[in-house]
Every structure is written in structure tokens, then in C-alpha cells.
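Q: Show me how the following folds:
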Amino acid sequence: MRFHNRRTAGQELGLRLVEWASDGELFRPVVLALPRGGVPVAAEVARALGAPLDVLVVRKIGLPGRPETGIGAVVGDDPPLFDERALAMLGLTEDRLAPDVARERKELGRRALLYRGDRSTPGVGGRTVVLVDDGLATGATARAALRHLRRLDPARLILAVPVGAPEAAAEMRAEADDVVCLSRPPDFCAVGLWYDDFEQVSDDEVVEILSTHRVTSSPGTY
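A: Take a look at the predicted model:
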């Protein structure tokens, strides 16, 4: 299964989740996007569910020299979460990666302030949380985000992505109550290969999408 762009992928993902909602499976859902790429996808999911939309900023910690390959992630004030097996295989230590963690935590703070301003994060306790990204590769950022959210005591925690590596999607079942992944191609290599249009999402686009959703949504339904 291929997707035209993130918006159409979000529409298809939203339809799948609406089926669950019609069966009473989603209690007071709140949709959280992993920015930046997950935001256009999550906006369509939130629209389909009539749910509030916000972001959970997580920063990937990349392999030195290959930053696109995630070996860990950091979210909020939580300690960094590393793939311990990968560290051992590569002969890396957390101390060796401390400068990378500091850099990503600084960027995390910048983005959280830019995207949310002085707004507090939405309460998730006792609610169904739908965590959305545009795809799942190694699962490093999704795992950190899910563990962070689990500590906030949601009623149900769902990871929803249009496409993902089969192994990573299977591993996420240990972190989320449910994993909704529309496509798990056996020849998965990179998320972007499963989109016709996978242009990078800018900070301005994230801010605009979040602002538009707040204006066009009815808070009374939340």
C-alpha cells in the first residue's frame, strides 16, 4: 500500500479508527502527533474522530555519523531511552552520546515552545490517547513517547501509523495497548519510500495546522 501524501494517509488512518470509535472502543480520545511529519497525518485523524489535536515533541538520538538511524530518543524531562542492544553491538556508551542528548534536548525545548507557546499539554489521564506519526522505522521515538505517556495513566494507549517496518510494529505491541498500522511491507526500507509526496514538513506548517485545528474544532465536544 502506498500513500499519495501525509494528508491522504491520515484520512485512511482516520477511517480505520472511526470504525473502532463506532464500536465504543475509543473513550474521550485525544490525538497527539509526533512532529513534524506526524502532524499532517494526525490532523486528519483528529478531524475524523472529532478529537483535540496536540503534539508530543520527541527527539531522536541518531547514530554518530548516521543521524538518520535512531538508536535512542528523548522526550520531556525524561532520561534518554536508548536501544541497549544497539549500543552494545556498536561499542557505544551513554556517556559518549551525552553531547548528542544535550543538543537534542535543546531542540526539543525550542520546538515545544514554538508549537505550543504557553499552552499546557492536554490532560490524558483516563482518556484514550492516539499517538500518530507518518511512519514507523526503528521505533526509537515511538517507544520513548509511549513510555512517557504510559506514566500519565491514560485509559488506553494506541499507536497509529500509516506504514511501518513489520518488526518495529510488532515490538510496539509491548508498549501500546493497540497498534494500528495500515501497511507493513516486508520489503520496508524507509518511511518516505511509501509516499508519492514526502516533502519535509516545516515548523511553520506545524504551527498553522495546530492553529487551524483549534479554530475550526468545537472545544465543547472534547
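Q: When you work out contacts or count neighbours from here on, use the C-alpha atoms and nothing else.
A: Fine.
Q: Run through the neighbouring helices and strands of the top strand by length along the chain.
A: The longest strand of the chain (DSSP state E) is strand 66-75. The contact analysis (3 or more Cα pairs under 8 Å, 6 or more residues apart in numbering; DSSP states H and E) places strand 66-75 against strand 58-63, strand 81-82, helix 98-116, helix 140-150.
Q: here's the other one to compare against:
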Amino acid sequence: MRLPYAGRAAAGALLAEVLRDMVPQDPVVLALPRGGVAVAAPIAERLRAPLDVLVTRKIGHPARPELGVGAIAEGGRPVFDSETLDRLGLEPQDVAEVAGRERRELARRVRVYRGERPLPELRGRDVIVVDDGLATGGTARAALRAVRTIQAGWGRVTLAVPVAAPETVEAMRGEADEIVVPATPENFRAVGQWYRRFDQLTDDDVLGLLAAAGCGGTDET
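A: Model prediction:
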């Protein structure tokens, strides 16, 4: 696998080719916004599968928001990094206020991206969860557990990302039926280092990609 990827769309196109012969027919593709949507769009197109978002939010340290201690996904419960909490001397209740704020922001983004449209029916369907890469894997773990909860055991779950830290892939093995990652470089520091172009996407970018795939949101900001 030659890195870096030219951009998210190129990474998604390559990932689509890998997935083509690996997943059952008629899957649902769920992208983690924002970056995961640009990767998922060519996958959904190549597999002729419906595309939608599964909104997630990082739960940060109360005094250091950039330091993630957990994550939450729509349809699921907060998932905390127990090792990080232990290292910081924190309990889940110590970040309850932060988790509440992120839950409210998650609900706002769901309204922006999907409006009143519910998630696609997942029970009995195979689901491909897509992001643009895995560093710590916190938001992907929350997303996978949310999908499992919604599916109630009916259907397989595949996590598909173009690039990931190798130790994170190993830590995620029990969270999905299949993990598809074309590149797991050893000197992994951040997802963006493995893309030549890694612009930060906006809500409008996400809505444009969803509209092109036949999904719609709202004008709420």
C-alpha cells in the first residue's frame, strides 16, 4: 500500500475495491462525520448501497477538551477509555457535565445532517461503518457499539478505514465482525499525516455529499 493517499475520495475508492468482494450484498454504509463521509461516498456508490451518517462526539477532559477520555454515538451510551480515566484519576461521573454537552451537540448535528429522517433500518442488515482513519479509535468504538445495540444481534458489522494505528486495530478486534484497513503504518502519529490533502470538512460539505448520495438534511445550523 503506497502512502500517502491523495485525499479522502481516493482513499474511499481504493477501500471500495477492497470491500467489493468481502461484504455481503445489500449492506448499509454509515459514515462518521465529518471526514468519514468523504471516504464513504465512493464506497456506497461502488457497492450500490445506501449511505447515511452515524453521528459521534468525543468526550474530552473537563480541563483539557483536546484530550479524549471517551465518546458517544447516536443510539448508544457513552463509551469511556478506562485506562485513560485511571491514569488521570477520574471516574465517569467526573466528566458527566462534558458528556451532557456533547450529547446535546450530537443531537444538534443529527438534526442538521438528517433532519427528521431516522437512521436506516439496521436490524437484519449488514452494516459498514466508515471513517477516514483510526488513531485512538474512541469514536469508532462508540459507533460500533451503538450499531450493535440498534441491530440487537441481527446482522454483521464491518469497520472500514483507509489507515489506522496498528495497535488500535488490534484493540478494536472484538468490536466488529470484520475490520478492513489497507494500511497500518508503524510510525503512526495522526490520521492526517497519511493524506496529501486533508482539509477540514464543514457541515455544508457533509450535506453536499449526502445530497449527492440521495440523502437530505435540514438548513439548521
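Q: if we can go back for a sec, would you mind saying which of the helices and strands packed on strand 66-75 of structure 1 lies nearest G123 of structure 1?
A: Nearest of these to G123 of structure 1, taken as Cα to Cα: helix 140-150 at 10.5 Å.
Q: Identify the residues contacting that closest one?
A: Contact with helix 140-150 of structure 1 is made by 56, 58-60, 70-75, 78, 81-83, 131, 136, 157, 159, 172, 175-176, as judged by Cα atoms under 8 Å, 6 or more residues apart in numbering.
Q: Let's see that with 7 Å instead.
A: The contact list for helix 140-150 of structure 1, computed with Cα atoms under 7 Å, 6 or more residues apart in numbering, reads 58-60, 70-75, 81, 172, 175-176.
Q: cool, stretch 42-60 of structure 1 as well?
A: Residues contacting stretch 42-60 of structure 1 (Cα under 7 Å, 6+ apart): 7, 10-11, 13-15, 18, 29-35, 70, 72-75, 104, 108, 112, 132, 141, 145, 210, 222.
Q: what residues are up against the residue of structure 1 positioned farthest from its centre?
A: Taking Cα atoms, centre = their mean, the residue of structure 1 most remote from its mean C-alpha position is G91, at 28.5 Å. Going by Cα under 7 Å, 6+ apart, G91 of structure 1 touches no other residue.
Q: Mind telling me what it corresponds to in structure 2?
A: Under the alignment (TM-score structural alignment), G91 of structure 1 pairs with G89 in structure 2.
Q: residues in contact with G125 of structure 1?
A: Residues near G125 of structure 1 by Cα under 7 Å, 6+ apart: 152-155.
Q: T158 of structure 2 looks like it's in a strand, true?
A: Yes. Assessed with DSSP: H, G, I helix; E, B strand; the rest coil, T158 of structure 2 lies in a strand.
Q: That one - how many residues pack around it?
A: 22 (other Cα atoms under 10 Å).
Q: L149 of structure 1 versus the counterpart of it in structure 1, what's the distance?
A: When structure 1 is aligned by TM-score structural alignment, T158 of structure 2 is paired with I158. According to Cα to Cα, to the nearest Å, I158 of structure 1 and L149 of structure 1 sit 10 Å apart.
Q: Identify the contacts common to these two.
A: Counting by Cα under 7 Å, 6+ apart, nothing touches both I158 of structure 1 and L149.
Q: corresponding residue for R143 of structure 1 in structure 2?
A: Under the alignment (TM-score structural alignment), R143 of structure 1 maps onto R141 of structure 2.
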